[in-house]
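> here is my input; please provide its structure:
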Amino acid sequence: MDKGFIVCVDDERAVIETLREQLLRFFGETHEVEVANSGEEGLQLVKDIMQQGGSVEVVITDQVMPGLKGDELLEEVHRLLPETIKILLTGQAGLRDAIDAVNRGGLNLYVEKPWNMDEIYVDIERLIVRYRENVENHRLLRMLEQRVQELEEQVKDF
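From the prediction side, this is the model:
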């Protein structure tokens, strides 16, 4: 299987570099880890990966950033890629932001800063397994639907 992509978005360089290093340590064998410094840059990165045929499996974003906020980014990602795992990582967001991210952005996991990668690794791994199972199920369903259509055509011609 091709490597999936994990996209990380945070406007603080130290945070994004630490997160990238930790994710590579845990997921580097199975995933490419890409980073962006703003919500707008993160959204463009997701679109670029999609256009190149890559699979954006996880988006991890901070909430409080200049411009496009984390919950707004997740809402856009959810519109483009509803199956993608969406994680809000923040030290400043309030309950309203978390509720908005869940309701509009299909949030899968809410993590408060400072995070413990050993703890959230298990959650992310579980979500990735579920994501890949869903992708495979959709692929098999499309194959089955195509086969049913072929058989219906054969019955018509019979």
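> for the rest of this, base every contact and every neighbour count on C-alpha atoms.
Will do.
> wait, a helix at residue 32?
No. Remark: residue 32 does not belong to a helix; assigned using DSSP: H, G, I helix; E, B strand; the rest coil, it is strand.
> ok, now how distant is the nearest residue to it once chain neighbours are set aside from residue 36?
Beyond its immediate neighbours in the sequence, the residue positioned closest to residue 32 (Cα to Cα, 6 or more residues apart in numbering) is residue 5, lying 4.8 Å away. Taking Cα to Cα, to the nearest Å as the measure, residue 5 and residue 36 are separated by 13 Å.
> how about the contacts made by the residue nearest to residue 32?
Taking Cα atoms under 8 Å, 6 or more residues apart in numbering as the definition of contact, the neighbours of residue 5 are 31, 32, 33, 34, 54, 55, 56, 57, 58.
> so what's the gap between the host helix or strand of it and the chain middle?
For residue 5, the enclosing helix or strand under DSSP states H and E is strand 4-9. For strand 4-9, the gap between its own C-alpha mean and the chain's C-alpha mean amounts to 7 Å (Cα atoms, centre = their mean, to the nearest Å).
> second chain to compare with the first, below:
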Amino acid sequence: MSNVVILCVDDEHIILMSLREQLNRNFGDRYRYEVAESVAEAWEVIEELSMDGSRVLIIVSDWLMPEVRGDEFLVQVHKRFPGIVNIMLTGHADEVAIERARQHGNLYACLSKPWSEEHLIGTIRAGLENEAG
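Model prediction:
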């Protein structure tokens, strides 16, 4: 199993399953695909991955989630793990939140829901190249 990870965070299970399926279809077993239905669960996943020697390369996070908004989460992630490429996927984010995530959370891209698989995969590929470079 790969020790490099793409983590998807969204409070809608169907969205997470769709993201995982699209990632698997396009990247196969090159990466491990983890999902979390809340920011709290995402932190648990990140901690577990860190302890087992895995490395999160990219986080694809929804913005509008209960308790903690995606921009706040990505700012926190960037403070602890500045090398992770952050992508926000949302149908509701306001420009202030997006700009905050860009300024303080190393936001690589913001994609709108519904997304196209081609645009999502292209953005992730570019983010991975950016991370490697």
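> mind checking the TM-score on these two?
In this superposition the chains share a TM-score of 0.93, using TM-score structural alignment, normalised by the length of the second structure; 132 aligned residues with a Cα RMSD of 1.2 Å.
> picking up where we left off before, of the contacts of residue 5 of the first structure, closest to residue 149 of the first structure?
Distances from the contacts of residue 5 of the first structure to residue 149 of the first structure were compared by Cα to Cα; the smallest belongs to residue 55, at 27.8 Å.
> what's the closest one in contact with, if anything?
Counting by Cα under 8 Å, 6+ apart, residue 55 of the first structure makes contact with 3, 4, 5, 49.
> ok, now residue 59 of the second structure?
With contact set as Cα under 8 Å, 6+ apart, residue 59 of the second structure has these partners: 6, 7, 8, 9, 84, 85, 86, 87.
> can you give me the distance of the residue nearest to residue 32 of the first structure to residue 148 of the first structure?
Counting by Cα to Cα, the separation of residue 5 of the first structure from residue 148 of the first structure is 33 Å.
> cool, and residue 37 of the first structure?
If you go by Cα to Cα, the gap between residue 37 of the first structure and residue 148 of the first structure works out to 47 Å.
> what's the answer for residue 60 of the first structure, then?
Remark: distance between residue 60 of the first structure and residue 148 of the first structure (Cα to Cα) = 39 Å.
> got it, and residue 42 of the first structure?
40 Å.
> neighbour count winner among those two?
Neighbours per residue (other Cα atoms under 10 Å) separate residue 42 of the first structure from residue 148, with residue 42 holding more: 26 against 12.
> and the residue nearest to residue 91 of the first structure when sequence neighbours are not counted, what does it touch?
Ranked by Cα to Cα, 6+ apart and with sequence neighbours excluded, the top spatial neighbour of residue 91 of the first structure is residue 113, at 4.7 Å. With contacts taken as Cα under 8 Å, 6+ apart, residue 113 of the first structure has the following neighbours: 89, 90, 91.
> corresponding residue for residue 61 of the first structure in the second structure?
For residue 61 of the first structure, the aligned position in the second structure is residue 61, judged by TM-score structural alignment.
> quick check: buried residues in the helix or strand harbouring its match?
According to DSSP H and E, residue 61 of the second structure maps onto strand 55-62. By neighbour count with 16 or more other Cα atoms under 10 Å, strand 55-62 of the second structure contains the buried residues 55, 56, 57, 58, 59, 60, 61, 62.
> so how far is stretch 46-62 of the second structure from its chain's centroid?
The gap between the average C-alpha position of stretch 46-62 of the second structure and the chain average comes to 10 Å, counting by Cα atoms, centre = their mean.
> to clarify, my last question referred to stretch 79-92 of the first structure.
Taking Cα atoms, centre = their mean, one finds stretch 79-92 of the first structure lying 6 Å from the centre of the chain it belongs to.
> just stretch 102-121 of the second structure next, same as before
Counting by Cα atoms, centre = their mean, stretch 102-121 of the second structure comes out at 9 Å from the chain centroid.
> kindly report the same for stretch 123-131 of the second structure.
Averaged C-alpha coordinates place stretch 123-131 of the second structure at 12 Å from its chain's average position (Cα atoms, centre = their mean).
> average offset between that stretch and the first structure?
Superposing on the first structure places stretch 123-131 of the second structure at an average distance of 1.6 Å from its equivalents, by mean Cα distance after the TM-score superposition for the first structure.
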